[in-house]
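Peer 1: what follows is a protein structure lacking sequence information:
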């Protein structure tokens, strides 16, 4: 009996997060035993160059020596106290220092929890109920936001989920990513009723989709004019595009920012932060209640601190950009050599190959991709030792631990696989 078959006896679908089940690409998931640097190893000992990076958190690679060493020190003193520690202050200081719009930050345990809490805070601050999200953007699995979502919900053709009350869904208005007119229309139809607009500044859950032109600037302006809070979901882009995230990269000043993934250095963590006036509405200072037994636990704080310190070192992002660009340019060149006109979107160390021709600038563009072709591509790459996300609608991530040899090998295998598939 395979591990997957055994897992299905005890765990729904055999996995603890749906996309891991390989539902959209077929076959059985690979069970991993360890990771080091840019590589992961399955239970049979096979090595893979990893571009999933635990779905984004591992920007410095697997089992980074500095992070592991720090965790060993901290774990000797205990894993959780349910009481304040100095580590919480240290990580909070780094976040406030790095992220331009954040004056205060609250630590939580996941991205979903961060977004859920940010929405509650925005509703309390504005005394309004409705929120705007964008089709294909994924903000975790809380009820209000699991409407026309991306990520696993898109992979499994469930953009909305059973169990989400209609009453909740009615408070969530849907706009089209990269279409500012669709946003303005919602504001016109719901005058003085919208508490917040939440957006992935670079969409990463319908594949990588970049904001066009002045879209984010215009969105910021609309929100300010309407007295609505702008929430940047930087759970993927936070510390990924730049030290200060997408808001630094694009020069936007959101009211609230949600963080996750990289901020925990590979451990479960989330955070939300923003202007002091807004954040001081949170209990125990203000009336908005939010709590968590393991929030700010020492292990997650220590891993996050070490990660952010590494990212703050001079030249970190320049080096990461250089190796990422080499990979993306290699992929484009391979497609050109083979006469393939598939869309490829990338920004810094995030990228996606879409199996469709033309541009991908919206959810409607992304879902035109040929998922069967992606499944074939995925399995052929996996067989040759390259680990990609088991879904067309996710991102590839490059880490600082990927070597020149890794990049060259990946480009070579990418060419071989496309040539096998399209016979050129």
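Peer 2: Happy to help now that I have it. Bear in mind that the values here come from a model prediction, so they are computed numbers and not experimental data.
Peer 1: every contact and neighbour count from this point should use C-alpha atoms.
Peer 2: OK.
Peer 1: reduced to three states, what does the residue nearest the centre of the chain come out as?
Peer 2: Residue closest to the average C-alpha location in the chain (C-alpha atoms, centre = their mean): residue 236, at 2.8 Å. Three-state assignment for residue 236 (DSSP: H, G, I helix; E, B strand; the rest coil): coil.
Peer 1: same deal with residue 41?
Peer 2: strand.
Peer 1: okay, now it: neighbour count?
Peer 2: 19 (other C-alpha atoms under 10 Å).
Peer 1: correct me, but it touches residue 34?
Peer 2: Yes - using C-alpha atoms under 8 Å, residue 41 makes contact with residue 34 at a distance of 5.4 Å.
Peer 1: which of the residues in stretch 252-272 are buried?
Peer 2: 252-272 (16 or more other C-alpha atoms under 10 Å).
Peer 1: do stretch 316-324 as well
Peer 2: Neighbour count says stretch 316-324 has 317, 320, 321, 323, 324 buried, by 16+ other C-alpha under 10 Å.
Peer 1: please compare the first structure with the one that follows:
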């Protein structure tokens, strides 16, 4: 049995933790089987409790952009921990990382650190509502912004109908203020704006979607959203929890050439520790307490360990911008190789790639959540478990982007391509 120790640990975990996991995707419900338990990681590799080694393509869902246990980050955390792990009092490192982040990202003047991407997106929406004195928001089917009530809404029966809660515990009152549009579909956004004239505070989206697999904004989509927001006095929020400091030094705003009004961050900004942040121009950020009336707080916000890890990561990326081209080149190489491997099967498939994000879909084309949902999940399950047996760890869901890290060698990429060819030939 390949995963004997992991299976035993999972059985034990289920006695004390709901579903045996602290985040649902880890349970392998989408792909079947039982999750592996990791005991350590280094560079491009993770090592499970059964002493098996895997080439890692989730990179802790994005933050390990330079590989696991990146020495400058590890050393910064060790040094900071020796001085104390939390104070609930201002520290210099908070200002240091804020100054650095603002210098790297276009179109932001101030940044507020929180503890997760969920908290960042929740706070950004509250700030947008407070700034505009309007209640409703538009989000896109298939874009995930954390598990705050405002975002756990499923589509209504048509473009201008209200959504409904897709999780018990989310009220109908919350749902009525969240409107659902289709990604890459400007017309669906226009209909919502027309039907709710003067009531919409913000449009929030992942500028590159990563939670229906990697889905790329089509030509003119983001520019069109920017124009609609300007025309109707709506704030545009980019959820850059995945894309921030990954697609480029300045994230998706820089990479795609579109300015947002509020930007949220996570993943890379914490160097692997729990961190989130949201940022905007002075005019908007001045509405935050203690300067303004919009309240947001957190005892562990700006935690010195997380700030030290994030500063070490961002500082390295700022001083070594060639990392982004290196990652892009490796991702393009992987894309080409996977495309050749998948061409040998009759199973419909497509590969979406942008920067260092990539995903394989077992369907013809994926441009939004509806087309992503057309993917053949049975083939994906076979592909996932086949790759796992070959020592390749992919996201255990057809609706998640892969994330490359720069510790991956071209030998690792070749091994991945060879594994994919072997697996699809068994279909």
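Peer 2: All right, it came through fine. What you see is a predicted model, and the numbers here were worked out from it, not measured in a lab.
Peer 1: picking that back up, mind checking which of the buried residues of stretch 316-324 of the first structure land in helices?
Peer 2: Among these, DSSP state H puts 317, 320, 321, 323, 324 in helices.
Peer 1: if we can go back for a sec, and the residue nearest to the centre of the first structure, what pairs with it in the second structure?
Peer 2: For residue 236 of the first structure, the aligned residue in the second structure is residue 242 (criterion: TM-score structural alignment).
Peer 1: before we move on, the earlier item: got the contact list for the residue nearest to the centre of the first structure?
Peer 2: 56, 57, 204, 259, 260, 261, 262 (C-alpha atoms under 8 Å, 6 or more residues apart in numbering).
Peer 1: which residue in the second structure aligns with the third one?
Peer 2: Residue correspondence, TM-score structural alignment: residue 204 of the first structure in this structure matches residue 210 in the second structure.
Peer 1: residues near its match, how many?
Peer 2: Quick note: residue 210 of the second structure (other C-alpha under 10 Å) scores 25 neighbours.
Peer 1: contacts only, for it.
Peer 2: 143, 242, 399, 400, 401.
Peer 1: how far away from the center of its chain is the helix or strand hosting residue 412 of the second structure?
Peer 2: According to DSSP states H and E, residue 412 of the second structure maps onto helix 410-424. In this view, helix 410-424 of the second structure has its centroid 25 Å away from the chain centroid, taken as C-alpha atoms, centre = their mean, to the nearest Å.
Peer 1: please apply the same query to stretch 109-120 of the second structure.
Peer 2: That offset, for stretch 109-120 of the second structure, works out to 14 Å (C-alpha atoms, centre = their mean).
Peer 1: what range in the first structure matches that stretch?
Peer 2: Stretch 109-120 of the second structure maps onto residues 103-114 of the first structure, going by TM-score structural alignment.
Peer 1: give the contact list for residue 106 of the first structure.
Peer 2: Residue 106 of the first structure neighbours (C-alpha under 8 Å, 6+ apart): 92, 271, 272, 273.
Peer 1: same check on residue 105 of the first structure?
Peer 2: Applying C-alpha under 8 Å, 6+ apart to residue 105 of the first structure gives the contacts 92, 95, 96, 271, 272, 273, 274, 279.
Peer 1: next structured bit after the helix or strand hosting residue 122 of the first structure?
Peer 2: Using DSSP H and E, residue 122 of the first structure falls within helix 111-126. Downstream of helix 111-126 of the first structure, the first helix or strand assigned by DSSP H and E is strand 130-134.
Peer 1: okay, that following strand sits on what stretch of the second structure?
Peer 2: Going by TM-score structural alignment: strand 130-134 of the first structure matches residues 136-140.
Peer 1: over to stretch 379-387 of the first structure?
Peer 2: Stretch 379-387 of the first structure covers residues 385-393 of the second structure once aligned (TM-score structural alignment).
Peer 1: biggest strand in the first structure by residues?
Peer 2: Longest strand in the first structure, counting residues (DSSP state E): strand 350-357.
Peer 1: the helix or strand that comes right after that one vs the second structure, average distance?
Peer 2: Where DSSP H and E defines the elements, the next helix or strand beyond strand 350-357 of the first structure is helix 363-366. Helix 363-366 of the first structure, aligned to the second structure and superposed, deviates on average by 0.5 Å (mean C-alpha distance after the TM-score superposition for the first structure).
Peer 1: what lies in contact with helix 363-366 of the first structure?
Peer 2: Against helix 363-366 of the first structure from outside (C-alpha under 8 Å, 6+ apart): 135, 136, 176, 177, 206, 207, 354, 359, 360, 393.
Peer 1: tell me the strands in the first structure, going along the chain?
Peer 2: Under DSSP E, the first structure gives strands at 32-36, 39-42, 47-50, 104-108, 130-134, 172-175, 194-199, 229-233, 256-260, 270-274, 342-347, 350-357, 386-387, 396-397.
Peer 1: mean shift of the fourth one relative to the second structure?
Peer 2: Think strand 104-108 of the first structure. Mean for strand 104-108 of the first structure is 0.2 Å (mean C-alpha distance after the TM-score superposition for the first structure).
Peer 1: with the first one instead?
Peer 2: When the second structure is overlaid, strand 32-36 of the first structure sits 0.2 Å from its aligned residues on average, using mean C-alpha distance after the TM-score superposition for the first structure.
Peer 1: about what we covered before: could you export the strands of the first structure as TSV, including distance to residue 1 of the first structure?
Peer 2: Below are the strands of the first structure laid out as TSV (distance: least, C-alpha to C-alpha, whole Å):
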stretch	distance to residue 1 of the first structure
strand 32-36	17
strand 39-42	17
strand 47-50	23
strand 104-108	38
strand 130-134	43
strand 172-175	44
strand 194-199	43
strand 229-233	41
strand 256-260	36
strand 270-274	37
strand 342-347	39
strand 350-357	35
strand 386-387	24
strand 396-397	31
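Peer 1: comparing the ones you listed, which comes out most buried?
Peer 2: Ranked by mean neighbour count under mean count of other C-alpha atoms under 10 Å, the strands of the first structure are led by strand 256-260, which reaches a mean of 30.
Peer 1: so where is it in the second structure?
Peer 2: Matched against the second structure by TM-score structural alignment, strand 256-260 of the first structure falls on residues 262-266.
Peer 1: any idea how far that stretch is from the middle of the chain?
Peer 2: Worked out by C-alpha atoms, centre = their mean, stretch 262-266 of the second structure lies 11 Å from the chain centre.
Peer 1: try stretch 114-127 of the first structure
Peer 2: Distance of stretch 114-127 of the first structure from the chain centroid (C-alpha atoms, centre = their mean) equals 20 Å.
Peer 1: residues in contact with that stretch?
Peer 2: Contacts of stretch 114-127 of the first structure (C-alpha under 8 Å, 6+ apart): 108, 129-130, 139-140, 142, 195-196, 227-229, 231, 233, 256-260, 270-272, 278-279, 281-282, 288, 290.
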